[in-house]
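Enquirer: Just the structure for this:
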Amino acid sequence: MGHKTRKIVRRIIMAGNLLVIIIMLSVGHIDRLNPVNHPMLANLGLGFPILLVLNTGFLLIWIFFRRRLIWLPILGFLLCFGPIRKYIPFNLPKEKPHGSLKILSYNVFLFAPWNIPDGEPNPIIEYIIRSKADIVCLQEAGLQELREKDVLHRLATHYQYCDTTIKPVTRTECLMLLSRYPIIKKEIIPFNSKGNMTVAYLLNVRGIEMLVVNNHLESYNLSSQDKEGFKSLIRHPLPTHSAKGESTYLLKKLGEASAKRAPEAEAVSKYVKGYLDRHIPVIVCGDFNDSPLSYVHRTMARGLTDAYISTGTGPGFSYHKSGMYVRIDHILCSSDLEPYEARVDDRVKRSDHYPIYCWLKYRPRI
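Expert: Okay, the predicted model is just below:
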């Protein structure tokens, strides 16, 4: 290859690297766009890992063929440090202090009772009990009537305070709170949704009033075929005619769901702010059905700390079915609660979600 040809090829690769960095930077801050106004763009954050892989590929190219240019992909990583940390945080281990509260959030998928032999314990229920969490927020916690009393009795032997809230009218949704601390009051945060809801609890935790908000926001409602199409696009993101049509369809469907979640998140954020303004410690957790690079997460996290981003390590995928892997379950806390050792536990696979947990230490603001 002649000198002039090599120079042209190098410039083309540099241009490609620059384009990837620009797109990566834009997608990394896509959470600033309201899905109601920009539904087709709202979920581009799901493609952020692809851009990270592409930029890493350019880094390897420059390492092997033009080391003087490795600064370019490195600059891209530095410019996108914030979004990268949100999506794939890395934190050094820090031991939780004595007296910390363990918080567990888990979408239990109706406790997945199928294929469990008669007489065998339910793995999800046993996991919750073994977790020894102080406060447990469950989503999709509906129970078959014949087993409801047995399940609630089993959980009640370990949690003195248990509350189940079923979606009014439709009765298609059920959120559950298990607590070692008394429930002072509860309230359903009002927003317009047919099948999802958010429940807020005021607890008396060792003499301190603490707000716990359990969320299950609007689902993507993807069919099995939709999920297969999503996987195909991730594996083969080539601009073919069929891929373009599939991506347009999926982005539209994802965007419609995001546009429904946005006002739900805004309603929760507004409700939480009222307690933050009164300096009441707040824990917000549950199935947000949105990634860390989303308007919903950004809105829900206003004035709060994401426990996984600040103390977890790795992508922490909490949804794992149908070949789709993304962190859509989150635990957030106010500044007077310091998080430790947040993890997504992939050992129990009965539900389509993995549980997420962390420890919180109350440190009152001076």
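
Enquirer: only C-alpha atoms for contact and neighbour calcs from this point on.
Expert: OK.

Enquirer: Tell me how far stretch 61-71 lies from the chain's centre.
Expert: 36 Å (Cα atoms, centre = their mean, to the nearest Å).

Enquirer: measure it end to end?
Expert: Distance across stretch 61-71, first residue to last, is 12 Å (Cα to Cα, to the nearest Å).

Enquirer: does L52 really touch I23, like I thought?
Expert: No - between L52 and I23 there is no contact under Cα atoms under 8 Å: 10.5 Å.

Enquirer: These two: which is more packed in?
Expert: L52 (19 against 13; other Cα atoms under 10 Å).

Enquirer: got a list of what that one touches?
Expert: Applying Cα atoms under 8 Å, 6 or more residues apart in numbering to L52 gives the contacts M24.

Enquirer: Same check on S247?
Expert: By Cα under 8 Å, 6+ apart, the neighbours of S247 are 230, 233.

Enquirer: The helix or strand containing it: how far from the chain's middle?
Expert: Per DSSP states H and E: S247 is located in helix 241-276. On the basis of Cα atoms, centre = their mean, helix 241-276 sits 13 Å off its chain's mean C-alpha point.

Enquirer: Could you also give me the structure for this next sequence, so I can compare it with the first?
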Amino acid sequence: MKKRSIFNTLLFFINSILATGLLLSFFLPYISPNSLPSLTVFSLFVPFLVLINLGFLIYWIVKLHKNVLLSTFVLVLGWFLAPPLIKFSNKEVVLTNDLKVMSYNVRMFNYYKWNDDVTTEQKIYDFVNNESPDVIAFQEFYQSDMIDIKLPYKFIKTKSAKDKFGLAIYSKYPIVNSGSLNFENSANNTIFVDIVRNHDTIRVYNVHLESLKINPNKENFGEKDSERLFKRLANGFKKQADQTERIIQHEYSWKGKKIICGDFNNSAYSWVYKKLADNKKDAFIERGIGLGKTFRYVYPMRIDFILTNEDANINQFKTYNKVKLSDHFPIMSRLNW
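Expert: Sure, this is the predicted structure:
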């Protein structure tokens, strides 16, 4: 009995630390990475903290122990303060006049052969064409000679005239305007197009915020030690903050219908997400099902998003978590106004 009591005391101590960490993380979206970059790194670990606290909750419930109140309190608070980690089944309303928008980080169509399957590039084209989106935003795009996307209009922006890497937007509808924000001192960028559909002009942003260069297959995520990793992540978050402010400033001048999608390289519990999602609907939150995991990592990280105007109707959202052709899963939403 005494040993069991000591074990529960130690377990509750660990529970208290992780519950406090989760509680504090609810305030991270209100802290700019430019003011406290080291602190904002913890936004990446919120899904992990949620799952761990759920584990403690289940353990204390099974034990019928009063310690269950701590994780229960923090998780219930998070339900009201933070974006959901998991969404349960929602009724889908599929309309024939929906705009089908897809976002997909294709990891340069396997240009560097991270996948041994030499048919990966063609499989990505086949997948996209079979799903038949009206608009698709590609991150980590490579301007390959094999490109076979069955959409008539496109805007491709590479980092330089000689470089074939960058971003692309393909559209079923005519593109009447396009541009690039041209992030400085970064391999990442954001581009936009204005498409005309049913006499409506819709602006679509393809966002790829600063990469944190996380390699889940290497020790310390590809860094020599934890201290260097932490510093690298903090610097990455600061760049993301500057890039986010640039996007917000640019999109502010557009008062019409808009879609902001892409790879934010950060979670829904971050400052950059909160800023970009302000006064917008998140397609996953509106119509998503499950964990919404978009990055192929050991725990659920949702870092790819589709956002749109608050007056839009989002009728469907899908994460293609069985399509393992990149280190990201493609996402698609059906919406209209």
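
Enquirer: Let me see the TM-score of these two.
Expert: The pair, once superposed, lands on a TM-score of 0.87 when counted by TM-score structural alignment, normalised by the length of the second structure; 334 aligned residues with a Cα RMSD of 2.9 Å.

Enquirer: quick one: buried residues of the helix holding S247 of the first structure?
Expert: By neighbour count on 16 or more other Cα atoms under 10 Å, the buried set for helix 241-276 of the first structure is 243, 246-247, 250-269, 272-273, 276.

Enquirer: what do you get for stretch 284-299 of the second structure?
Expert: In stretch 284-299 of the second structure, counting by 16+ other Cα under 10 Å, buried: 284-285, 287-289, 291-296.

Enquirer: Could you tell me which residues touch both of L52 and I23 of the first structure?
Expert: Residues touching both L52 of the first structure and I23 (Cα under 8 Å, 6+ apart): none.

Enquirer: Trace F73 of the second structure over to the first structure, please.
Expert: Using TM-score structural alignment, the equivalent of F73 of the second structure in the first structure is L75.

Enquirer: That match: what's it in contact with?
Expert: Taking Cα under 8 Å, 6+ apart, one finds nothing in contact with L75 of the first structure.

Enquirer: Does the closest residue to N177 of the second structure other than its chain neighbours lie in a helix or a strand, and which?
Expert: Ranked by Cα to Cα, 6 or more residues apart in numbering and with sequence neighbours excluded, the top spatial neighbour of N177 of the second structure is D194, at 5.1 Å. Secondary structure assigned from DSSP H and E places D194 of the second structure in strand 189-197.

Enquirer: Now do the helix holding S247 of the first structure against strand 197-205, angle only.
Expert: 40 degrees (axes from the mean of the first three to the mean of the last three Cα atoms, to 10 degrees).

Enquirer: Next SSE downstream of helix 241-276 of the first structure?
Expert: Downstream of helix 241-276 of the first structure, the first helix or strand assigned by DSSP H and E is strand 282-287.

Enquirer: hmm, who's touching that following strand?
Expert: Under the criterion Cα under 8 Å, 6+ apart, residues 105-107, 137-139, 210-217, 272, 275-276, 328-334, 337 lie in contact with strand 282-287 of the first structure.

Enquirer: Looking at these, which are in helices?
Expert: The helices, defined by DSSP state H, take in 272, 275-276 from those.

Enquirer: returning to what we had before: if you compare the directions of the helix holding S247 of the first structure and strand 282-287, what angle comes out?
Expert: Using the same axes, to 10 degrees, helix 241-276 of the first structure lies at 160 degrees relative to strand 282-287.

Enquirer: In contact with the residue nearest the centre of the second structure, which residues?
Expert: Geometric centre of the second structure, nearest residue: I303, 1.9 Å, by Cα atoms, centre = their mean. Counting by Cα under 8 Å, 6+ apart, I303 of the second structure makes contact with 263-268, 293-295.

Enquirer: give me that answer again for 10 Å
Expert: 44, 262-269, 273, 292-295, 328 (Cα atoms under 10 Å, 6 or more residues apart in numbering).

Enquirer: cool, and A82 of the second structure?
Expert: The contact partners of A82 of the second structure, by Cα under 10 Å, 6+ apart, come to 25-27, 29, 75, 268-269.

Enquirer: likewise P93 of the first structure?
Expert: With Cα under 10 Å, 6+ apart, P93 of the first structure has these contacts: 311-313, 340-341.

Enquirer: from those residues, which ones fall inside helices?
Expert: Using DSSP H, the subset of these located in helices is T311.

Enquirer: Would you format the buried residues of stretch 284-299 of the second structure as TSV with secondary structure and distance to W79 of the second structure included?
Expert: Formatted as TSV, those follow (DSSP: H, G, I helix; E, B strand; the rest coil; distance: Cα to Cα, whole Å):
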residue	secondary structure	distance to W79 of the second structure
F284	helix	16
I285	helix	12
R287	helix	17
G288	coil	16
I289	coil	16
L291	coil	14
G292	coil	16
K293	coil	18
T294	coil	21
F295	strand	23
R296	coil	25
